[in-house]
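Student: Below is the structure, and that's it, no one-letter string:
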C-alpha cells in the first residue's frame, strides 16, 4: 500500500492494465477505509424501506466485478448458477435486502478479495490491445470498449461508496 496514491505500472501487467488496476486498488482502499470497524448490525442497517445496506453495497461491488469478468474475459452473460449467487447483489433493492444480511465485515472483505484476486489473474492474461476491444452494442445501442467497462467497475464502486459514507454518518 506504499504506492496507493500512484497510478503507475504494476509488474506482470502491461502499462495501461497496470494503471487501470492502480485506480481500482485506490477505489477499493478508500472503500475499505469507509467500512473499517463496522459491526454486523451496522452493515445490515437500512435507512428506510427503499435503501440498501452497507453490506449489500459491498456485495454489489463483488457482483459487478464478477459480471464484468464473465462479460469481458469470457464473452458471455452470467449463467443460471452464477445468477443464483450474484443476482441479489447485482439487483440490490428488495431482493438484496431480503437475502444479504447477517454477515460480519470479514465475510464481505473475503468476497471482495476473492473476486479481485481472480480479476488480477485474468488481467495477467491480456494486454493493452485487449482494453480497446469494442462491443458495438453495449448500453443504449452505443459502443463500449473493455477499458470503459472496467472503468465502470470501479466508477460504480466510487459512486456507491458515497452512499456508504452517508449511511455510516446516520448510524
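Tutor: Looks like it arrived, so ask away. Since this is a predicted model, take the numbers as computed values, not measurements.

Student: CA only for contacts and neighbour counts going forward, please
Tutor: Fine.

Student: Next, count neighbours for residue 151.
Tutor: 15 (other CA atoms under 10 Å).

Student: quick one: contacts for the residue nearest to it when sequence neighbours are not counted?
Tutor: Ranked by CA to CA, 6 or more residues apart in numbering and with sequence neighbours excluded, the top spatial neighbour of residue 151 is residue 20, at 7.5 Å. Contacts for residue 20 were tallied using CA atoms under 8 Å, 6 or more residues apart in numbering; they are 7, 150, 151.

Student: what are the ranges of the strands in the protein?
Tutor: Listed in chain order, the strands of the chain (DSSP state E) span 134-135, 144-145.

Student: got these as CSV, with distance to residue 56 and mean neighbour count columns?
Tutor: Converted to CSV, these look like this (distance: least, CA to CA, whole Å; neighbours: other CA atoms under 10 Å):
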stretch, distance to residue 56, mean neighbour count
strand 134-135, 29, 16
strand 144-145, 27, 16
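
Student: Identify whichever of these lies nearest to residue 123.
Tutor: When the strands of the chain are compared for distance to residue 123 using CA to CA, the nearest one is strand 144-145, at 14.9 Å.

Student: what's the spacing between the closest one and its chain's center?
Tutor: Centre-to-centre, strand 144-145 and its host chain are 18 Å apart (CA atoms, centre = their mean, to the nearest Å).

Student: alright, now check it against this:
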C-alpha cells in the first residue's frame, strides 16, 4: 500500500496485470476507507425497504470478484454450492436484505481479503496476452479478460458511491 497512488508494475506480475491490480488495489483502498469502523447496525442499515445495506454491498464486491475468478480462470459458471454461498450477495435486493445481516465489519473484510488473495494468486498464473483473450460475453458481444476484470473494480466503485450515500443517511 506504499504505492497506492501509482498505477505501476507489481513484482511477480506481467506489466499490464500489475497495472490492473494497482487499479483494483486503489479501488479497494478507498472502499475500506469508506467503511472503516462501521458497527453492525450501520452495516445493516437500510435507507428504505428497497435499498441494499452496506454489508450486503461489501459481500457483493467479493461475490462479483469470485464469479469472475471462476468465469475467466476456470471457464465455468458457478456450481450449486457456490450459488448457495454467493447467490444473495450477487442478487442483492430482497434476497440480500433477508440473508445478509448481523455481521460485523471484520466478517466482511475477511471475505473480501480471502477473495482478493485468491485473485492475486490466480493472476500470477497468466500474463498480459491472457488479458487480451476475447470471448463471448454479455448479450453475445465480444469482450476480453482485461474488460472483464476492469468491470470487477468498476462495479465496486459504482456501489461504493451507494455506500457513501447510505453513510450520509445513517441514523445510528
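Tutor: Received, thanks. All figures in this text were calculated on a predicted structure; none of them were measured in a lab.

Student: thinking again about what came up before, tabulate the contacts of residue 20 of the first structure (JSON lines), appending distance to residue 82 of the first structure.
Tutor: Converted to JSON lines, the contacts of residue 20 of the first structure look like this (distance: CA to CA, whole Å):
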{"residue": "7", "distance to residue 82 of the first structure": "32"}
{"residue": "150", "distance to residue 82 of the first structure": "20"}
{"residue": "151", "distance to residue 82 of the first structure": "23"}
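
Student: for the residues you listed, which one is nearest residue 67 of the first structure?
Tutor: residue 150 (10.7 Å).

Student: Roughly how far does the residue lying closest to the closest one once chain neighbours are set aside sit from residue 154 of the first structure?
Tutor: For residue 150 of the first structure, ignoring the flanking residues on the chain, the nearest one in space by CA to CA, 6+ apart is residue 68 at 7.3 Å. Note on residue 68 of the first structure: its distance to residue 154 of the first structure, by CA to CA, to the nearest Å, is 11 Å.

Student: again with residue 9 of the first structure
Tutor: Taken as CA to CA, the span from residue 9 of the first structure to residue 154 of the first structure is 18 Å.

Student: quick one: which of the contacts of residue 20 of the first structure sit in helices?
Tutor: Of the contacts of residue 20 of the first structure, the ones assigned to helices by DSSP state H are 150, 151.

Student: closest to residue 72 of the first structure among the contacts of residue 20 of the first structure?
Tutor: residue 150 (8.8 Å).

Student: what about the equivalent of the closest one over in the second structure, neighbour count?
Tutor: Alignment note (TM-score structural alignment): residue 150 of the first structure maps to residue 149 of the second structure. Neighbour count of residue 149 of the second structure, defined by other CA under 10 Å: 20.

Student: before we move on, what about residue 97 of the first structure?
Tutor: For residue 97 of the first structure, the count of nearby residues is 21 (other CA under 10 Å).

Student: quick one, what contacts it?
Tutor: By CA under 8 Å, 6+ apart, the residues touching residue 97 of the first structure are 52, 53, 56.

Student: what sits against the second one?
Tutor: So that's residue 53 of the first structure. Residue 53 of the first structure touches 43, 44, 45, 46, 47, 97, 167, counting by CA under 8 Å, 6+ apart.

Student: I'd like to know which of these are buried.
Tutor: 43, 44, 45, 46, 97, 167 (16 or more other CA atoms under 10 Å).

Student: Many thanks, have a good one.
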